[in-house]
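A.B. asks: here you go, sequence then predicted model.
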Amino acid sequence: MLFKTCSNSLEKMKLVDAIQRLGIAHLFEIQICTALSDIHENELNISSLREVALRFRLLREHGLWVSPDVFKKFRGEDGTFNEYITNDPKGLICLYNAAYTLTHGEPELKDAVSFARHHLESLASSLGSPLAEQVKRALHVPLPRTYRRLEALHYMPEYEREEGHSPILLELAKLEFNLLQAVHLKELKEISEWYSDFKGYVGLSFARDRVAESYLWGYCVFYEEEHTLTRMIFAKLVILHTLLDDTNDVGATLEEYRKLDAAIQRWDESAVSLVPGYLKKFYNKLLICFKEFDDELRLNGRYSIDHMKKEYQIIYFVSILYLEHMY
C-alpha cells in the first residue's frame, strides 16, 4: 500500500531510498524491482541535483544502467561543476554518494567525488542535524559502500525527524530490527559454543579469541534472517583463518608452517603425517569443518564448496611466500 499511494515516480524513489536505508529492503524486493524498472524506462522530468543524483544511485545500485551524462546540466562548458550547486548541501551529498557507483572509464564521476568531497568538508561544520551526521558518515564511508545494517542503526532516528516520514514504515523497521537482533544473538551464542569446543579439541592456547569480530563481518554483510547459514559459515571461516594467522605469528616456525601448508595443499586425511604433532588435531578439524560446510550447503540445495577450499589454499600459500620473503 505504501507504493500504491505514491502519486509520482519521485515519491517512489524517496520511498525506495528510505526502505533501503532503514534496512528492510528484503521485505519489499518485488515492489522495489517493479518501481525501479518503471523509473528506469520512463525519463523523469526532474531538475534538482538531489533528485537526479538519487535516481542515478538507486538505479545503478540495482544494476540498471544510467549514463553520467545526466549530470551535464550541472557542469559548465569547461566540464567543471558549477559553483552554484555548492549552496545545496543535500544535493552535494546525493551527488557524492551517487558518484561512488562509478565504473571503470568514468572520469566525470571521479571528478564529482572530488568536487563534492571538497565542498562537503568545507560545509561540514555549518550543517545542522541530522544532515551533519549523514555528511560525516558519507565522508568516512560513502553510502553505496557502507554496511547496510550499520546505516539502518544511524538512519532510524534520523528518518523519524524527516518531514513527511512514514510512521508505519519506521515502526516496521524497528520491529524487524528487534526480530533480527534476537536471531543474531542466538547465532553468536552458537558460534561461541562451537569455538569453545573447537579450541578445546585442537589445544592451540596461543590463539586469539575473535569470535565476536568474526561473526560481525558476516552479520554486517548478510544480516537478513534467511542468510543464517551464510553468516555461520562465514564466521567459522574467519575464525579458522585467524587460528592459522596466529599459528604463523606465534606458534609455528617457518619449517613447521611449510609442512602445514603442504598438507593443506593436498587436502587429504592421509596428509596429516606431514603436519607437526601439535597441529595434527587442527588439520583434522579443518578438514572436518569443510566437510560439514559441504554437507550443510548440499542439504540446503546450494553449490559445493570446492571454490572455498581453493581460495583457502591460495591464501595459505601466499602467506608462506610472504613469510619466506620476511625471513
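C.D. replies: Cool, got the structure. Residues are numbered from 1 along each chain as shown.

A.B. asks: drop to CA atoms for contacts and neighbour counts, all remaining ones
C.D. replies: Fine.

A.B. asks: tell me where the protein has helices.
C.D. replies: Along the chain, the stretches classed as helices by DSSP state H are 9-21, 29-41, 49-61, 89-99, 107-123, 131-140, 148-159, 167-202, 211-221, 228-246, 254-266, 280-299, 306-326.

A.B. asks: can I get those helices in TSV including mean neighbour count?
C.D. replies: Output for these, formatted as TSV (neighbours: other Cα atoms under 10 Å):
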stretch	mean neighbour count
helix 9-21	19
helix 29-41	15
helix 49-61	21
helix 89-99	24
helix 107-123	18
helix 131-140	17
helix 148-159	18
helix 167-202	15
helix 211-221	19
helix 228-246	19
helix 254-266	18
helix 280-299	16
helix 306-326	14
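
A.B. asks: quick one: contacts for the residue nearest to residue 216 when sequence neighbours are not counted?
C.D. replies: Once flanking residues are discounted, residue 216 sits nearest to residue 235: 7.9 Å by Cα to Cα, 6 or more residues apart in numbering. Neighbour list for residue 235: 191, 211, 214-218 [criterion: Cα atoms under 8 Å, 6 or more residues apart in numbering].

A.B. asks: how close does residue 235 sit to residue 285?
C.D. replies: Applying Cα to Cα, to the nearest Å, the value for residue 235 to residue 285 is 16 Å.

A.B. asks: likewise for residue 169?
C.D. replies: 46 Å.

A.B. asks: next one: residue 213 from residue 184, what distance?
C.D. replies: 13 Å.

A.B. asks: then this one, side by side with the first:
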Amino acid sequence: MRSLPRRVPPLYAPFIHPKHTTRIQLSNATSLPPWTRSFHASSSVRVVDLSYRLHDDSGKADGDPIVMIHGLFGSKRNNQSVGNAFARILKRPVYALDTRNHGDSPHDKDHNYIALAKDVEAFLAKHSLHNATLIGHSMGAKTVMAMALRNPDCCANIIPIDNAPVDAALSTDFPKYAQGMQHVEKSQPKSQKEADMLMEPYANVLPVRQFLLSNLWRPEPGGPLKFRIPVHVLTKSLDKMADFPFTNPDETQFTKRALFIRGTKSHYVSDEMLPIIGRFFPRFELVDIDCGHWVISEKPDEFIKSVVEFLQEKEET
C-alpha cells in the first residue's frame, strides 16, 4: 500500500500527527565545483578524494546517477546489495561512497558536516555527476540534507534515511560503540572471534557488533587486528555528528523533492520534528518502515521498493 506524500505545516501552524504507513516502496586535494558555498568559517576545511564503488548493472545502467552515503562507522560495503538493486531496477549508475575517515577514504582530523558535504560536492564535480539523487543514512542523511540546503543545484532530489535537520543528541549506543572499539584496539586481538568477545559488552546485538567489527583488518601477517578507521578522531567528533549546520529555514530551503524514510522503532525522526523538516524541505514526502534505526539492513526489500517508487514517480511526471 502506498502512502500519500506528507506536507507538513510551518511550526506556528496547527500540527496533525501523520499516520504511520508502510510505502512498499588517496588524500589528494580536489578542486571544488563552482556552485559550492561555505558554511560559516569553513574555508579552512581540506577536501579529500573519496573512495567509491560503482554499481552499473554491467554497464547497462546509464541514467542519472545515484550517490549513496553510509552512516557513522559504516562504509560503501554497507550499500552493496541495494546499490546493485537500484542499478538493475532503475538502470541508473549507483556510486557508493566511503566518507572521510571511513572505509578506504583518507583520514583527516576534521570530521563534521561541513567537511563531509564539501568532500561529496568535490566528488560530484570530479566525476561530472549531474542531476544526481543523493541517498544517505544517519550521518549520510545529514550530509545530503546539508548539501541540498547549501546549494540546491548540486542534485535533483534527496533521500535522507532516519535523521532530521536538527541538533539532537546521538543515541547513547554510539558513545558505547566508540568506547568498545577503543577497547578492542588497545587489546590488540589476534582473531575476529577474540575481537567479538571484547566488543560484546559494548554492543550486545550480534549484527551491530559484526557491522562495527567489519572495520577491522590485519596490516601485517600474523600481527594484531586493527581498525582501518581512526577511532579516536570519530570518537572526538560524536558531538559534531549530533549537530546540523543550518538553523534558519526562513533563510534556506530546498524546494525540490525529498523523500524522508524513517524507522518507526527509532527516535531519530520523531513526529515533533516533522514541522521543521517541512520548513526546510517544503516538498518532502514521508515513508515509515516498521524497523529501528538500521533501516537498510533491517528491511532492505521495503527500503528498495520505497526508493524505486519515489524515483519512478519522478520519471512519470
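C.D. replies: Alright, I've got the coordinates. Here the structure is a predicted model, which is why all the values come from computation and not from measurement.

A.B. asks: TM-score for these two?
C.D. replies: With the length set by TM-score structural alignment, normalised by the length of structure 2, the two chains reach a TM-score of 0.24; 124 aligned residues with a Cα RMSD of 6.3 Å.

A.B. asks: so for stretch 310-317 of structure 2, what gets flagged as buried?
C.D. replies: 310-311 (16 or more other Cα atoms under 10 Å).

A.B. asks: coming back round to it: tell me which two of the contacts of residue 235 of structure 1 sit farthest apart.
C.D. replies: 191 and 217 (13.2 Å; Cα to Cα).

A.B. asks: what residues are up against residue 313 of structure 2?
C.D. replies: By Cα under 8 Å, 6+ apart, residue 313 of structure 2 has no neighbours at all.

A.B. asks: and it, how far is that from residue 90 of structure 2?
C.D. replies: 12 Å.

A.B. asks: for residue 68 of structure 2, same thing?
C.D. replies: Taking Cα to Cα, one finds residue 68 of structure 2 at 15 Å from residue 90 of structure 2.

A.B. asks: between the two, which has more neighbouring residues?
C.D. replies: residue 68 (27 against 20; other Cα atoms under 10 Å).

A.B. asks: ok, now how distant is that one from residue 226 of structure 2?
C.D. replies: With Cα to Cα as the criterion, residue 68 of structure 2 and residue 226 of structure 2 are 26 Å apart.

A.B. asks: ditto for residue 275 of structure 2
C.D. replies: In terms of Cα to Cα, residue 275 of structure 2 sits 43 Å off from residue 226 of structure 2.

A.B. asks: isn't there a strand covering residue 160 of structure 2?
C.D. replies: Yes. Residue state for residue 160 of structure 2 (DSSP: H, G, I helix; E, B strand; the rest coil) corresponds to a strand.

A.B. asks: can you pull the contacts of it?
C.D. replies: 135-138, 140-142, 144-145, 258-261.

A.B. asks: could you rerun that using 7 Å?
C.D. replies: Residue 160 of structure 2 makes contacts with 135-137, 141, 144-145, 259-261, as judged by Cα atoms under 7 Å, 6 or more residues apart in numbering.

A.B. asks: same question for residue 259 of structure 2.
C.D. replies: Taking Cα under 7 Å, 6+ apart, one finds 158-160, 284-286 in contact with residue 259 of structure 2.

A.B. asks: not counting its neighbours along the chain, what's nearest residue 54 of structure 2?
C.D. replies: Of all residues not flanking residue 54 of structure 2 in the chain, residue 95 sits nearest, at 4.8 Å (Cα to Cα, 6+ apart).

A.B. asks: to which secondary structure element is residue 309 of structure 2 assigned?
C.D. replies: Residue 309 of structure 2 belongs to helix 300-316 when assigned by DSSP states H and E.

A.B. asks: go on, residue 140 of structure 2?
C.D. replies: Counting by DSSP H and E, residue 140 of structure 2 is part of helix 139-150.

A.B. asks: packing partners for that helix?
C.D. replies: helix 113-126, strand 133-137, strand 157-161 (3 or more Cα pairs under 7 Å, 6 or more residues apart in numbering; DSSP states H and E).

A.B. asks: what comes up buried for the first one?
C.D. replies: Right, the one you point to is helix 113-126 of structure 2. Result for helix 113-126 of structure 2 [16+ other Cα under 10 Å]: buried residues 113-125.

A.B. asks: now do stretch 275-287 of structure 2: distance from first to last residue.
C.D. replies: One end of stretch 275-287 of structure 2 to the other measures 15 Å (Cα to Cα).

A.B. asks: let me fix that, I meant to ask about stretch 227-239 of structure 2.
C.D. replies: 21 Å.

A.B. asks: same thing with stretch 121-141 of structure 2?
C.D. replies: Stretch 121-141 of structure 2 end-to-end distance (Cα to Cα) = 15 Å.

A.B. asks: cool, and stretch 155-174 of structure 1?
C.D. replies: 11 Å.

A.B. asks: what about residue 140 of structure 2, how many neighbours?
C.D. replies: 27.

A.B. asks: ok, it touching residue 96?
C.D. replies: No. Look at residue 140 of structure 2 against residue 96 with Cα atoms under 7 Å: they stay out of range, at 11.3 Å.

A.B. asks: quick one: common contacting residues for the two?
C.D. replies: With Cα under 7 Å, 6+ apart, residue 140 of structure 2 and residue 96 have common neighbours residue 69.
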